[in-house]
Every structure is written in C-alpha cells, then in structure tokens.
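S.K.: turn this into a structure:
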Amino acid sequence: MARSPIKKQLNGVTLLKEYASWVYCTGCKKTIAYLCYITYDKCHLDFECSCGSKGNLYISFTNADYAPNKHPLTIVKNRLCCPTDQSPLITFVEKNLMHYNCHIACASCKNEFFHNK
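M.R.: Down below sits the predicted model:
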C-alpha cells in the first residue's frame, strides 16, 4: 500500500514522483538529489543549486518527533544510508549543489540524521 505524506512543501524543487525519486531544481531543471521511497519518514532539505537558485523541500509522513542521532550517515555506493540498519535514505548530486542542509528521519530506526555540505 502506498504511503501518503501528511505534509509536503516544495519551494524551488520538483519531484519526479509524488514524494520521492529524483529531485530537480526548478531554476535550471538539473537533478540535485534522489530521495528513496519507503525508508524515510521525514525529510527537510534547504539548498542552493550551482545555478544560484535556492529552495527547500519538506515532506513528512508523521507528526512524531525523532531523536537526533549524532552518528553520520553511512555511504553505501553513492547513497547516504542509516548507520543503524543501512537503509538507503538520500543521494545528493554534489556537482549540482553549492551547499545544502538536510534533516532526514529513518522510518526503520526512528532516528533523525543531519547532513550538510
């Protein structure tokens, strides 16, 4: 059964699918990230694209507050994954981003992770 987000705000970005898949900058139409489908409960991303456009994305499937986790996300191939269970969460296309801040909560372990450039 497909999940439906309870909150979804997109500013300066578009998504290929309803709440996941490829994330595109609306300024230059380049891919800036890939958000995995069922492994996250919340994602908040603020970014500045290499084209100069700024934007943010906030998607949540729950109102729950998650415990911040100090451990860095694990890199498996090119994906940032949960360090607890290796669930793939998000991939950034670094060459298309000047900088970004991301808070993402793992659906499995219920921890929130922070990652930035």
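S.K.: from here on, just use CA atoms for contacts and neighbour counts.
M.R.: OK.
S.K.: the closest residue in space to Phe92 that isn't next to it in sequence: what's it in contact with?
M.R.: For Phe92, ignoring the flanking residues on the chain, the nearest one in space by C-alpha to C-alpha, 6 or more residues apart in numbering is Ala33 at 4.2 Å. In this structure, Ala33 makes contact with 22-24, 90-93, judged by C-alpha atoms under 8 Å, 6 or more residues apart in numbering.
S.K.: secondary structure added to these, as CSV?
M.R.: Output for those, formatted as CSV (DSSP: H, G, I helix; E, B strand; the rest coil):
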residue, secondary structure
Trp22, strand
Val23, strand
Tyr24, strand
Ile90, strand
Thr91, strand
Phe92, strand
Val93, coil
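S.K.: one more sequence to fold, the one below, so I can look at both together:
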Amino acid sequence: MSDDDREFVEQRCMEVGTRAVSGSPLLGLAGLCLGHTARRFGHLGDEALALARSLAVRAETDPADVDGRALDGYDDVRSFLHLWVTPTGAVAGQAAFGLLTMAVRRLSVACLFHQMM
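M.R.: Predicted structure coming up:
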C-alpha cells in the first residue's frame, strides 16, 4: 500500500472484496485493507465504506464466510473515520455517550450535594 492514490488503492480492495467467493481468505483481507486505507488516507468513498461494513457483518454472522480480519478492518474504519456505527448498524457510540454523560452529571450532582452536607 505504498501508492499515494487513495482511489486506486480503494478500487483494488473493492475488486478483491466483491469478486472473491464466499469462504475465500481474500474477503477478510479486503476488509482489513479497507481499514488500512481509512487509516492511511483518513477517508473512504461511500461504496468502499459500504463494502467494509458488509464484510464485517458477514464475518460477524458467519466466520466461515468471511474471516475476522474484516472485523478488524471495520474497527479501523470506525476509529479513523470517527464513525460510531457497529457492523449491524446500531449507533453504539451515541447511546453509550448519552448514558455516560447522564452518569457523569448524576455523579457530579451527588458529589456537590455531599460536599454541601
């Protein structure tokens, strides 16, 4: 992945990820490569993002179909593109962040109340 052309790299990953047959180790590799592309360039096109997510869902559903490297790749995609969507589409980050914010507020109020006593 020494090429500086993101679209070229992305296209190669997509070719592998869409042409390989179920069970091929190339599917997991394609997902992992999309994750590396997201890390290196800080961007993925819509189709590449959809493929990374699709491969991760398939890996989560049936590891014999797509190996776990696709999940690792999608983790990189989420991390480096600042996405908080799980492979199945749940917006995990927003819900967790909302709960965490509420807990911190309650703790702050409890500490303040305790200090006043």
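S.K.: just give the TM-score of the two.
M.R.: Overall, the chain-to-chain superposition scores 0.23 on the TM-score scale (TM-score structural alignment, normalised by the length of structure 1); 54 aligned residues with a C-alpha RMSD of 5.1 Å.
S.K.: sorry, back to before: the residue nearest to Phe92 of structure 1 belongs to a strand?
M.R.: Yes. Under three-state DSSP, Ala33 of structure 1 falls within a strand.
S.K.: from Pro68 of structure 1, how far off is it?
M.R.: When distance is defined by C-alpha to C-alpha, to the nearest Å, Ala33 of structure 1 is 22 Å away from Pro68 of structure 1.
S.K.: same deal with Leu35 of structure 1?
M.R.: 20 Å.
S.K.: give me the more crowded residue out of these two.
M.R.: Leu35 (23 against 14; other C-alpha atoms under 10 Å).
S.K.: wait, what's in contact with that one?
M.R.: 20-23, 89-91 are the contacts of Leu35 of structure 1 under C-alpha under 8 Å, 6+ apart.
S.K.: if you set the cut-off to 7 Å instead, what comes out?
M.R.: 20-22, 89-91 (C-alpha atoms under 7 Å, 6 or more residues apart in numbering).
S.K.: pick out the most distant pair among the residues you listed.
M.R.: For these, the farthest-apart pair by C-alpha to C-alpha is Trp22 and Leu89; their separation is 12.5 Å.
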